[in-house]
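# missing the sequence, but the structure's below:
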């Protein structure tokens, strides 16, 4: 924000040998995500991202092209349709209820909200996109525990600054060991994926594919069958794994971090918490638990989430774009392969577009048509254009359902009576510097809702 105020809405930085351009203006952002969207739709991934994405075989980091469009279409249309969401609702419900039971078992003790949300979300996403695996122990591996641990390490490594990214001449030395660490964790993840995929193939061969109530299959089954019948260039094993990595890693940390920030802001603004709980009492009732069908009738809680993402966008600079050719943006020459960042953190706090921009005021979104799709260029928490977040609809659904449950089912207080701080730490996402620890008390009268 200070750099934008000092140098204007567009400025360049040399970080080592890498030229970076930072854009902090909605008008200039329009040229990137709309007017020249095709030119700016490629990535320039760093070393950790290349390892994570199986060298750009996923959706997030793959270059624009037919295969990228095909994979994105599968994810958005096949697995994030209303029918798919409805078919997998019981899985999400069961995982959220497990988390409620864990909280209830720790009443009077501090709960790490971010860690709880992360575990809940990774279990939901894994279940939705590759289903249950026969036995918790497979080939000596506890699939759930191992994968959660690996996911946490991947997120940490993706957020580590790496001198080799800024001085490519040093990349072969891997001075900080980032590439080595990433490859080590990816080997662990690769082993888990191989086990899961092999089980799916064996089940398919034996006619034992899992289907949901409406006959829908999970994403892994769909991809394996699509690969078998694809008449064009077949989807590779690595592309399937890379797509699963995008979904699981991209969805867990962003979702859990948003839930944690929303809870922190409501603790700092108890009047907001009260309004959210009153809305939940009216819509859900004190003799009922939250269902996903309630969520669409919670405009104030939706406003809380939107305001949270305004002040604390999970990706404050979004994933960088890189032009495929040298081009011009409002008179500024941008060379080919430059890393171009959209500073949504600054745009979301720009007083030209937001009244009292540093205040947490969910009411600003009530009755407003601002959404997450990137149509309004001063509000871009998930990007815009061809590279808008592919998992947007699933992320919104999980944040709302989990947050509504936490707010409705429990009263919360700080363990030491102090309010949470809002200092930020930038890793792969914009996290709280310190974990949010809160002590729960049951809010509903009957224990049947908690066990």
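Received, thanks. Here the structure is a predicted model, which means the values were calculated and not measured. Residues are numbered from 1 along each chain as shown.

# okay, CA-based contacts and neighbour counts for the rest of this
Noted.

# Please compute how far the host helix or strand of residue 302 lies from its chain's middle.
Secondary structure from DSSP states H and E places residue 302 in helix 299-311. Centre-to-centre, helix 299-311 and its host chain are 16 Å apart (Cα atoms, centre = their mean, to the nearest Å).

# And the next helix or strand past that helix?
Next element after helix 299-311 (DSSP H and E): strand 327-329.

# elements contacting that following strand?
Judged by 3 or more Cα pairs under 8 Å, 6 or more residues apart in numbering; DSSP states H and E, strand 327-329 is in contact with strand 332-334.

# Quick one: list the elements packing against the strand it packs on.
strand 327-329.

# circling back to that earlier point, hmm, who's touching the helix holding residue 302?
Here helix 299-311 makes contact (Cα atoms under 8 Å, 6 or more residues apart in numbering) with 258, 261-262, 265, 275-276, 279, 345, 348-349, 358, 360-366, 379, 381, 400, 404.

# among these, which are in helices?
With DSSP state H as the criterion, helices contain 258, 261, 262, 265, 275, 276, 279, 345, 400, 404 from among the contacts of helix 299-311.

# Just put these in a markdown table and tack on neighbour count and distance to residue 322.
Shown next, in a markdown table, are the ones in helices among the contacts of helix 299-311 (neighbours: other Cα atoms under 10 Å; distance: Cα to Cα, whole Å):
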| residue | neighbour count | distance to residue 322 |
| --- | --- | --- |
| 258 | 28 | 27 |
| 261 | 26 | 30 |
| 262 | 23 | 32 |
| 265 | 21 | 34 |
| 275 | 14 | 43 |
| 276 | 22 | 41 |
| 279 | 18 | 44 |
| 345 | 24 | 20 |
| 400 | 22 | 33 |
| 404 | 25 | 38 |
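
# Got another one to weigh against that:
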């Protein structure tokens, strides 16, 4: 059978399935409103190049609960806090699993990871391991010195940059990666941590960004199974190629630990714990395999580094655009911390304006603008509409945080909205207030939320306290490009290129 014949056969099969599907749903219970789907591809053309933007625009026409048909898959999209609470709180158990997708299959070791694992005993085991050994309050406190040491290394690297232009996001990524690696592996993965000209650091950053971009793509094969084998967009090929690179990176780390050439002697880190659990399973999901260990490391490196570094990059970009806010934050630092030492994690609870800056950054620039997809285990009714079994749920976190019905001047960067007297003084970002849920909510809320919050706050605080910032090439802050690049995480379209100017005595940067 020729390739052309196979393609024709696949198209005929698709048309027949599409007609049958529409005949079935014509008499089904009432679905949420949404744009009319095209034949075969459904509403895939409506997603555009930046889906969270396109879906937000559609929500202004069809409402905060929309139904789309992407290929042959029912998809519901949520764009308001009240509707999000219905799904992620009232019906959370029904939407606790992930739908099948090519990213989990080809990059995340065929669903053997924590992020995409089906809800059940194995997922609970992996979640428990992370909660107990990495993200518990005790673990976070025990490794506080690691984060502070890595941030101090970053500040010294920025001081050492002199009048050179630095790509801030790259240095932030090196810092977050090394801080996480020291907890996970007992050692840095990038040189001395400065990241200056380190080709391994550049390659790792590129790998993580590529993973997030590919994971955020709407792969036609996921929605039209008959076309999956054709890989029309070339996404599957890219995923498999990237997986080989990541697997090689993780294999090296795993083998070094097994042979004792990785972490320092006597050091107890997460990977050592995971290796010990291969023979002594923790919880109800059975013993850990090498693949599950690598899949978990992949999750932690990907989700725990780029999300934090990109959020801090957005925060500094906003403060450069609004120098009066930068000055206000620096004044708070000088009063609370002083100018003779660098800010530490123990200071963060007293820095109310800094915390408001971080919350406002999470609101305007959520690291995951479209929530990771969930799937309806059973049919249910929400707001009078039927949500069919097997529907994919997407929560447009970006749109919810810019809802003009919930926020005054929603497109403006205004940290004061989170201060006493502001419109949302008591709002948090930990999944309890659905107006701003950068880490998600419910059972599938980001496992590393507490670590992410601490890292973002500490990094932002140090960069605000320790430096004044100028844009490269004399660019006026009002002309700074704030466009977004689409991926699973919210990257800047143009990296932030800056000149850091130390504002403290030089010996302060050497004291930590």
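Sure, I can see it. Note that the structure is a prediction, hence the values are computed from the model and not measured.

# about what we covered before: reformat the ones in helices among the contacts of helix 299-311 of structure 1 as CSV; add distance to residue 300 of structure 1.
Listed next are those as CSV, based on distance: Cα to Cα, whole Å:
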residue, distance to residue 300 of structure 1
258, 16
261, 16
262, 13
265, 14
275, 8
276, 6
279, 7
345, 23
400, 11
404, 11
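
# mean deviation of the helix holding residue 302 of structure 1 from structure 2?
Mean deviation of helix 299-311 of structure 1 relative to structure 2 after superposition (mean Cα distance after the TM-score superposition for structure 1): 0.7 Å.

# In structure 2, what stretch matches that helix?
Mapping helix 299-311 of structure 1 onto structure 2 (TM-score structural alignment) gives residues 352-364.

# Just the buried residues of the matching stretch, please?
Under the neighbour-count criterion of 16 or more other Cα atoms under 10 Å, stretch 352-364 of structure 2 has 353, 354, 355, 356, 357, 358, 359, 360, 361, 362, 363, 364 buried.

# mind checking how far residue 407 of structure 2 is from residue 363 of structure 2?
10 Å (Cα to Cα, to the nearest Å).

# Now the common contact residues for the two.
Once Cα under 8 Å, 6+ apart is applied, the residues that residue 407 of structure 2 and residue 363 both contact turn out to be residue 401.

# Residue 382 of structure 2 maps to what in structure 1?
Applying TM-score structural alignment, one finds that residue 382 of structure 2 aligns to residue 329 in structure 1.

# List the residues that contact that match.
Residue 329 of structure 1 sits next to 28, 31, 32 when contact means Cα under 8 Å, 6+ apart.

# between those, which has the most around it?
Within the contacts of residue 329 of structure 1, most neighbours by other Cα atoms under 10 Å means residue 32, with 24 neighbours.

# Alignment lookup: that residue to structure 2.
Using TM-score structural alignment, residue 32 of structure 1 pairs with residue 87 in structure 2.

# mind listing what its match touches?
Applying Cα under 8 Å, 6+ apart to residue 87 of structure 2 gives the contacts 95, 382.

# let's see 10 Å
Neighbouring residues of residue 87 of structure 2 by Cα atoms under 10 Å, 6 or more residues apart in numbering: 78, 93, 94, 95, 376, 382, 393, 395, 441, 442.

# Over to it. Which of the three states is it?
helix (DSSP: H, G, I helix; E, B strand; the rest coil).

# What count of nearby residues applies to residue 172 of structure 1?
Count around residue 172 of structure 1 with other Cα under 10 Å applied: 9.

# Quick check: chain neighbours aside, which residue is closest to the alignment partner in structure 2 of it?
Here residue 172 of structure 1 is matched to residue 229 in structure 2, going by TM-score structural alignment. Leaving out its chain neighbours, the residue that sits closest to residue 229 of structure 2 by Cα to Cα, 6 or more residues apart in numbering is residue 221, at 7.4 Å.

# repeat for residue 366 of structure 1
Using Cα to Cα, 6+ apart, the closest residue to residue 366 of structure 1 is residue 303 (6.2 Å).

# now that neighbour: how far from residue 363 of structure 1?
7 Å.

# try residue 26 of structure 1
Distance from residue 26 of structure 1 to residue 363 of structure 1, by Cα to Cα: 23 Å.

# Would you mind telling me which of the two has more residues around it?
Between residue 26 of structure 1 and residue 363, counted using other Cα under 10 Å, residue 26 has the larger neighbour count: 22 against 14.

# check contacts around the more buried one.
Going by Cα under 10 Å, 6+ apart, residue 26 of structure 1 touches 9, 32, 342-344, 347-348, 350, 353, 376-380.

# cutoff 6 Å now
Residues near residue 26 of structure 1 by Cα atoms under 6 Å, 6 or more residues apart in numbering: 377, 378.

# Strands of the stretch 51-200 of structure 2, residue ranges please.
Listed in chain order, the strands of the stretch 51-200 of structure 2 (DSSP state E, counting those that start in this stretch) span 65-70, 73-78, 166-167.

# can you pull the contacts of the counterpart of residue 162 of structure 1 in structure 2?
The equivalent of residue 162 of structure 1 in structure 2 is residue 219 (alignment by TM-score structural alignment). Not one residue lies near residue 219 of structure 2 by Cα under 6 Å, 6+ apart.

# Quickly note the distance from residue 219 of structure 2 to residue 10 of structure 2.
17 Å.

# Then residue 275 of structure 2?
Residue 275 of structure 2 is 46 Å from residue 10 of structure 2, by Cα to Cα.

# Name the SS class of the nearest residue to residue 22 of structure 1 once chain neighbours are set aside, please.
Closest residue to residue 22 of structure 1 apart from its sequence neighbours, by Cα to Cα, 6+ apart: residue 341 at 4.9 Å. Of the three states, residue 341 of structure 1 takes strand under three-state DSSP.

# and residue 341 of structure 1, how many residues sit next to it?
The local packing of residue 341 of structure 1 (other Cα under 10 Å) involves 21 other residues.

# residue in structure 2 matching it?
Match for residue 341 of structure 1 (TM-score structural alignment): residue 394.

# In contact with that match: list those residues for me.
If you count contacts by Cα under 6 Å, 6+ apart, then residue 394 of structure 2 has 77, 371, 373 around it.
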